[in-house]
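Chemist: I need the structure of the sequence given here:
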Amino acid sequence: MNDRTLVYSTYYNPVEANIVRAKLEDAGFACFLADENVATLNPLYNQAIGGVKLIVFERDVESINALLTENIELAADSSNMDLPDNAEIVNDLVICTSCGAKDAGYGMATKHKHSWWVIAISFLLGGVYPFKGNKCYHCYNCGFEFE
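Modeler: Okay, here's the model as predicted:
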């Protein structure tokens, strides 16, 4: 029997990747993480290596999809997730509204990091580094940022 493996999903946060891996291992699926050590030791290399990759057996993909979809539905019922109106969640990932990729994550904005009023107040306070940064969803595939 030919057991092929494949990259099931990619994570730019090693902690998030380990949480998903632990869920799958608790459910009895064999899986492992690739590039976890590089991403943990030097997070600046995440973009270059493509993030932490979750590797699973091809035969388990349908069962894993069902398990993670069930977990997402339970989490969405128990909490009020603050997602954009046009964002969609698939397999515990936020889908990019521009290109449809599953590599969108929530974090510090890169294009419009600081509001004009933050910059103005920081300037008036003597050039102190801006004290508040904007956060949004960022697509690691196309670079699009959305709220």
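Chemist: CA atoms for contacts and neighbours, from now on please.
Modeler: Fine.
Chemist: Can you verify residue 29 is assigned to a helix?
Modeler: No: read with DSSP: H, G, I helix; E, B strand; the rest coil, residue 29 is coil and lies in no helix.
Chemist: next up, for comparison:
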Amino acid sequence: MKENLVKIATYQFSSEAQIFKGRLEAEEIKVYLADQYTIDTDPLVSNAIGGVKLLVAAEDEARAKEVLKELSEYSLDDQGHQLHCPNCDSTKIDYFTNVNDVKSFLAFIFNFLLFGLYPIYTKYEYRCEDCKTKFNLE
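Modeler: Presented below is the predicted three-dimensional model:
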């Protein structure tokens, strides 16, 4: 019997999808990932093929969406509390990498272009989605 699967989320990398898959499986929801191995083979095609798709059976769709809604969409501190922007006090904070200094740029060129690898050295920062302020916790 063929199951009727529904896409409930997409992720740029399979590691992200695996985290949410594990959370849904903890709730005993059967989960499938589509295009996971394609993106693991070449992460640069993720945007072209629409990312890793998180699929569940149609009858589990509503419950799976509720479980995902409970999870925080934005960054949390080490104690699990929402981070607040130092400029506007928003809680819409994302954690991202950037290549904006010489050391990061050289690491990117050396590792990615020579070996096809992601950079070993990158700089991480938090960014407020509302006012675009970049900051670190230190």
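Chemist: care to give me the TM-score?
Modeler: Remark: TM-score between the superposed chains equals 0.58 [TM-score structural alignment, normalised by the length of structure 2]; 109 aligned residues with a Cα RMSD of 3.8 Å.
Chemist: and the longest helix for structure 1?
Modeler: Taking DSSP state H as the criterion, structure 1 has its longest helix at helix 61-78.
Chemist: which residue lines up with residue 11 of structure 2 in structure 1?
Modeler: In structure 1, the residue paired with residue 11 of structure 2 is residue 11, using TM-score structural alignment.
Chemist: and the residue nearest the centre of structure 1, what does it touch?
Modeler: The residue lying closest to the centre of structure 1 (Cα atoms, centre = their mean) is residue 105, at 3.9 Å. Contact analysis of residue 105 of structure 1 by Cα atoms under 8 Å, 6 or more residues apart in numbering lists 93, 94, 137, 138, 139, 140.
Chemist: Now with 7 Å, please.
Modeler: Contact analysis of residue 105 of structure 1 by Cα atoms under 7 Å, 6 or more residues apart in numbering lists 94, 137, 138, 139.
Chemist: those strands in structure 2, which residues are they?
Modeler: For structure 2, applying DSSP state E gives strands covering 5-11, 31-34, 52-57, 93-98, 123-128, 134-135.
Chemist: out of those, deepest packed?
Modeler: For those, average neighbour numbers computed from mean count of other Cα atoms under 10 Å are highest in strand 52-57, which has a mean of 23.
Chemist: mind checking how far that one is from the chain centre?
Modeler: Relative to its chain's centre, strand 52-57 of structure 2 lies at 15 Å (Cα atoms, centre = their mean, to the nearest Å).
Chemist: For that strand, give me the average deviation versus structure 1.
Modeler: Compared with structure 1 after the fit, strand 52-57 of structure 2 shows a mean deviation of 0.8 Å (mean Cα distance after the TM-score superposition for structure 1).
Chemist: and stretch 31-43 of structure 2, how far from the chain's centre?
Modeler: Centroid separation between stretch 31-43 of structure 2 and its chain, computed with Cα atoms, centre = their mean, is 14 Å.
Chemist: before we move on, back to that, in the longest helix of structure 1, what's buried?
Modeler: 64, 68, 69, 72 (16 or more other Cα atoms under 10 Å).
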